[in-house]
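Chemist: Provide a 3D model corresponding to the input given below.
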Amino acid sequence: MILTLSHQKGGVGKSTIAWNLALEFSKFLPVTVIDLDMQRSMSAANRIRTDKGMAPLDICHFGDADEFVHYIEKDHEGRLTIIDSGGFDSSFNRIAIMASDVLLTPVSDKPFDLLGLQKYEEILEALSGFQEKTIKTHVVLNNLNPALRNFGDVMEFVLMSEYFELMTSVLRQRVDFSNSVGVGKSVIEHAPQGRAALEMKALCKEIGEILNIL
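Modeler: Modelled structure (predicted):
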């Protein structure tokens, strides 16, 4: 099974969400993370985790597209692969999109994020034409102001597109997200009763149901 955090725009929260999902799902099934992000944020967090004596994630990188495709061809139901794609358009990221069982795209309510989502829709449309089937991504509202209750502009754009499906889960701006990564933990490990942990648990449950692994 392949789950890809995908968006051609950087800074939307792909690595943070991928990190948390990988640590939570690895509690009950084998998980491999493919770090395609040029900043390799997950790999850095994993080193912190290792240095602190906690069980690290299985993270791998690929030097060329052929190695990446070879890994994908060996994909099977008994393992979950989580791909943290980079915040740019590339052959690696397009391969990940087409190979995935589930795509997850974080987006906030900020204007530049909405513009980026329009560009990402164009990429999905092009790849859908190539595969001759509609490629959809699950859009999760992320990094929202805790006081914000009206997501009208984002929801309207997402719901109008045949390439987007809006998730029920919402992740808001919480200091626990950054603090937990800084100590090599998931937000659920770091502050299990906090609001950020509760939001992440809800997202894990929703994705687990989509992947049929819960």
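
Chemist: going forward, measure contacts between C-alpha atoms and count neighbours the same way
Modeler: OK.

Chemist: ok, which stretches of this protein are strands?
Modeler: 2-5, 31-35, 58-60, 80-84, 102-107, 137-144, 164-172 (DSSP state E).

Chemist: what helices and strands are in contact with the fifth one?
Modeler: What that stands for is strand 102-107. Strand 102-107 is packed against strand 2-5, helix 111-131, strand 137-144, with contacts defined by 3 or more C-alpha pairs under 8 Å, 6 or more residues apart in numbering; DSSP states H and E.

Chemist: structure for this one too, so we can compare:
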Amino acid sequence: MILTLAHTKGGVGKSTLAWHIAHGLKQTDKVEIVDMDFNQTLYYINRIAGSPFTVHQPRNVAELYDLISRTTHDVTLIMDIGGFDSDLNRAAIRHSDHVIIPITPDRVTEVLGFRTFDAILSELDTIDTKFHILFNNIHASTRNFDKFKKAVKGERFTILKSAIRSRKIYYSTMGNGQSVFDSIGNVSAQTEIMELIDELRRA
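Modeler: This next block holds a predicted model:
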């Protein structure tokens, strides 16, 4: 499976989500990370963590295609692409099984940025790719997402039932090279990530 975290806007939580999803999947699957973000966040966090994952950094489309062709079916590739448009990012999206688009729905800039992303996707040949909107960094008191669903509605996308709440633990553990699965005190965050993984597996 190739799972890509994507959005044309930076700072929406792609790298953070990719890191914790990788740790959630690692409990049962072989996982490798593809870091194509300009900031190389996952590459450096992985080094801080003692390199629990193989992290690939393809520099061009040819290197990405070579990586994908060499990846065996028992490996899940998690790709974190930068918040910008490029041939490399488009190639990653085009060859993904699932693309997660994290959006904090009460941030207007992210919703508007999503519209730009949607326009880019309309130019790609993505017959087999499934696109999912994930409400991310949601305030604990938010329960009704109806107005946000209308803002991002489109034929291309499904809105995931899973949602990731705003929790300091996602960032504090990552900053130490850990994940929410490294501590027994992070049950709520662990549950959110595993519910997201389970929903993607059923999709």
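
Chemist: turn the helices and strands packed on strand 102-107 of structure 1 into a markdown table, including distance to residue 70 of structure 1 and mean neighbour count.
Modeler: Below are those laid out as a markdown table (distance: least, C-alpha to C-alpha, whole Å; neighbours: other C-alpha atoms under 10 Å):
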| stretch | distance to residue 70 of structure 1 | mean neighbour count |
| --- | --- | --- |
| strand 2-5 | 14 | 25 |
| helix 111-131 | 19 | 16 |
| strand 137-144 | 24 | 22 |
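
Chemist: distance to residue 17 of structure 1 added to the strands of structure 1, as JSON lines?
Modeler: Shown next, in JSON lines, are the strands of structure 1 (distance: least, C-alpha to C-alpha, whole Å):
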{"stretch": "strand 2-5", "distance to residue 17 of structure 1": "8"}
{"stretch": "strand 31-35", "distance to residue 17 of structure 1": "12"}
{"stretch": "strand 58-60", "distance to residue 17 of structure 1": "15"}
{"stretch": "strand 80-84", "distance to residue 17 of structure 1": "9"}
{"stretch": "strand 102-107", "distance to residue 17 of structure 1": "8"}
{"stretch": "strand 137-144", "distance to residue 17 of structure 1": "9"}
{"stretch": "strand 164-172", "distance to residue 17 of structure 1": "9"}
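
Chemist: now for those strands, which one comes closest to residue 46 of structure 1?
Modeler: Of all the strands of structure 1, strand 58-60 sits nearest to residue 46 of structure 1, with 8.3 Å by C-alpha to C-alpha.

Chemist: chain center to the closest one: distance?
Modeler: Centroid separation for strand 58-60 of structure 1 versus its chain: 15 Å, with C-alpha atoms, centre = their mean, to the nearest Å.

Chemist: could you tell me where that strand falls in structure 2?
Modeler: Taken onto structure 2 by TM-score structural alignment, strand 58-60 of structure 1 occupies residues 54-56 there.

Chemist: give the buried residues for that stretch.
Modeler: Of all the residues in stretch 54-56 of structure 2, those buried under the rule 16 or more other C-alpha atoms under 10 Å are 55, 56.

Chemist: over to stretch 46-58 of structure 2?
Modeler: Here stretch 46-58 of structure 2 shows 46, 53, 55, 56, 57, 58 as buried, counting by 16+ other C-alpha under 10 Å.

Chemist: can you check stretch 176-190 of structure 2 too?
Modeler: Neighbour count says stretch 176-190 of structure 2 has 177, 178, 179, 180, 181, 186, 189, 190 buried, by 16+ other C-alpha under 10 Å.

Chemist: translate the third one into the numbering of structure 1.
Modeler: Structural alignment places residue 179 of structure 2 opposite residue 186 in structure 1 (criterion: TM-score structural alignment).

Chemist: now its match. Nearest residue, chain neighbours left out?
Modeler: Among residues not flanking residue 186 of structure 1 along the chain, residue 20 sits closest, at 5.0 Å (C-alpha to C-alpha, 6 or more residues apart in numbering).

Chemist: contacts only, for that neighbour.
Modeler: Listed by C-alpha atoms under 8 Å, 6 or more residues apart in numbering, the contact set of residue 20 of structure 1 reads 186, 187, 188, 200.

Chemist: take the residues you listed and lay them out in JSON lines including distance to residue 155 of structure 1.
Modeler: Shown next, in JSON lines, are those (distance: C-alpha to C-alpha, whole Å):
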{"residue": "186", "distance to residue 155 of structure 1": "28"}
{"residue": "187", "distance to residue 155 of structure 1": "26"}
{"residue": "188", "distance to residue 155 of structure 1": "27"}
{"residue": "200", "distance to residue 155 of structure 1": "20"}
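
Chemist: what is the nearest of those to residue 164 of structure 1?
Modeler: Nearest to residue 164 of structure 1, judged by C-alpha to C-alpha, of these is residue 200 at 20.6 Å.
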